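# Starting from these lines, generate the structure:
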Amino acid sequence: MDELLGRAWWMLILRGTVALLFGILALFWPALTLLLLITLFSVYAIAGGIVAIVGAIRYRATHAGWWVPLLLGICSIGAGMIAVLVPALSRSLSGEPGNLAICSRTTGVKRCLKR
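Reported below is the predicted structural model:
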């Protein structure tokens, strides 16, 4: 798994940077509607899930823990699809845009610093 992360370090930094930008956008642009934030989140979650699944399938022959990114990718795509298909549920779960921004920013910082 360390070898896989060693090769894909740029992907983790890119994903963390996008998460940080998403969180900052949600925090400092209050005129942005919650529906647009949910749409941005769903695109981010689906794209991140696809990248995780492709990476897991690509390295399944050489890494024993290939199923972990596969499972995370499936969960990420599921969360993105729920946000797209049932935006009212996403709206009620997120509470207010500030909570969504804080969560995204924290996740982005952790992902950037993990490497």
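
# rest of the way, CA atoms for contacts and neighbours
Will do.

# Next, count neighbours for the nearest residue to Gly73 once chain neighbours are set aside.
Spatially, and ignoring its direct neighbours in sequence, Gly73 is nearest to Gly49 (3.7 Å; C-alpha to C-alpha, 6 or more residues apart in numbering). Residues lying near Gly49 (other C-alpha atoms under 10 Å) number 24.

# Would you mind confirming that Gly49 is in contact with Ile74?
Yes. At 6.1 Å, Gly49 counts as touching Ile74 under the criterion of C-alpha atoms under 8 Å.

# ok so, going back, name all residues that make contact with the residue nearest to Gly73.
If you count contacts by C-alpha atoms under 8 Å, 6 or more residues apart in numbering, Gly49 has them with 72-77.

# Can I get the buried part of those as one ChimeraX selection?
To isolate the buried members of these in ChimeraX, using 16 or more other C-alpha atoms under 10 Å:
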select :72,73,74,76,77
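
# quick one more, to check against the first:
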Amino acid sequence: MEAIRVVLFVCHFTALAVLLCGLVAGRDPLAKASVAVLGAAAAMLVTGVLLVVVQVARDLPVNGPKVAVKAGLAVAVLGCALWARRSARDGGPRLWAGGLTIANAVVAMAWN
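The predicted model follows:
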């Protein structure tokens, strides 16, 4: 189980890196978000859920409120990534996706 947790953890952080790099590296702030950004947002949500499942399967404590906040942020990031992928009218959804991704990382590190 520990090996599965480590692999999921690495995948989760890889998705975080791809998501942030994809949002920052976009040349035109008004352009549509790339497929990589959308895939990374989905991967972050899925790997986060699987990390909680592994934690529960190992009979280890889970910080419910933290998981709920992080899941809500991850769903919001995925929604913003979808919005940014479908429309290129303004840079709003890309900025929101980036800001919410950073907020998700801050919650992960600051909330014990």
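
# returning to what we had before: alignment lookup: the residue nearest to Gly73 of the first structure to the second structure.
Matched across to the second structure, Gly49 of the first structure falls on Leu45, judged by TM-score structural alignment.

# Distance of the residue nearest the centre of the first structure relative to Thr33 of the first structure?
What sits nearest the mean C-alpha location of the first structure, by C-alpha atoms, centre = their mean, is Ala45, with 4.4 Å. Noted for Ala45 of the first structure: a distance of 18 Å to Thr33 of the first structure, by C-alpha to C-alpha, to the nearest Å.

# hmm, back to that, what about the second structure, which of the contacts of Gly49 of the first structure hold up?
Shared with the second structure under both residues aligned by TM-score structural alignment, their matches' C-alpha atoms under 8 Å, the contacts from these are 73, 76-77.

# just checking, what packs against the helix or strand encompassing Ala17 of the second structure?
Under the criterion of DSSP states H and E, Ala17 of the second structure resides in helix 2-24. On a contact count with 3 or more C-alpha pairs under 8 Å, 6 or more residues apart in numbering; DSSP states H and E, helix 2-24 of the second structure meets helix 35-57, helix 92-110.

# is it possible to export those helices to TSV including distance to Gly79 of the second structure?
What follows is those, written out as TSV (distance: least, C-alpha to C-alpha, whole Å):
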stretch	distance to Gly79 of the second structure
helix 35-57	9
helix 92-110	8
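
# Among the ones you listed, which comes closest to Val24 of the second structure?
Closest approach to Val24 of the second structure among those is made by helix 92-110 (8.1 Å; C-alpha to C-alpha).

# between the closest one and helix 2-24, how many degrees?
140 degrees (axes from the mean of the first three to the mean of the last three C-alpha atoms, to 10 degrees).

# Could you list the buried residues of helix 92-110 of the second structure?
93-98, 100-101, 104, 107.

# and the nearest residue to Val107 of the second structure once chain neighbours are set aside, what helix or strand is that in?
In space, and not counting its chain neighbours, Val107 of the second structure is closest to Lys70: 7.1 Å by C-alpha to C-alpha, 6+ apart. Element membership for Lys70 of the second structure (DSSP H and E) is helix 64-86.
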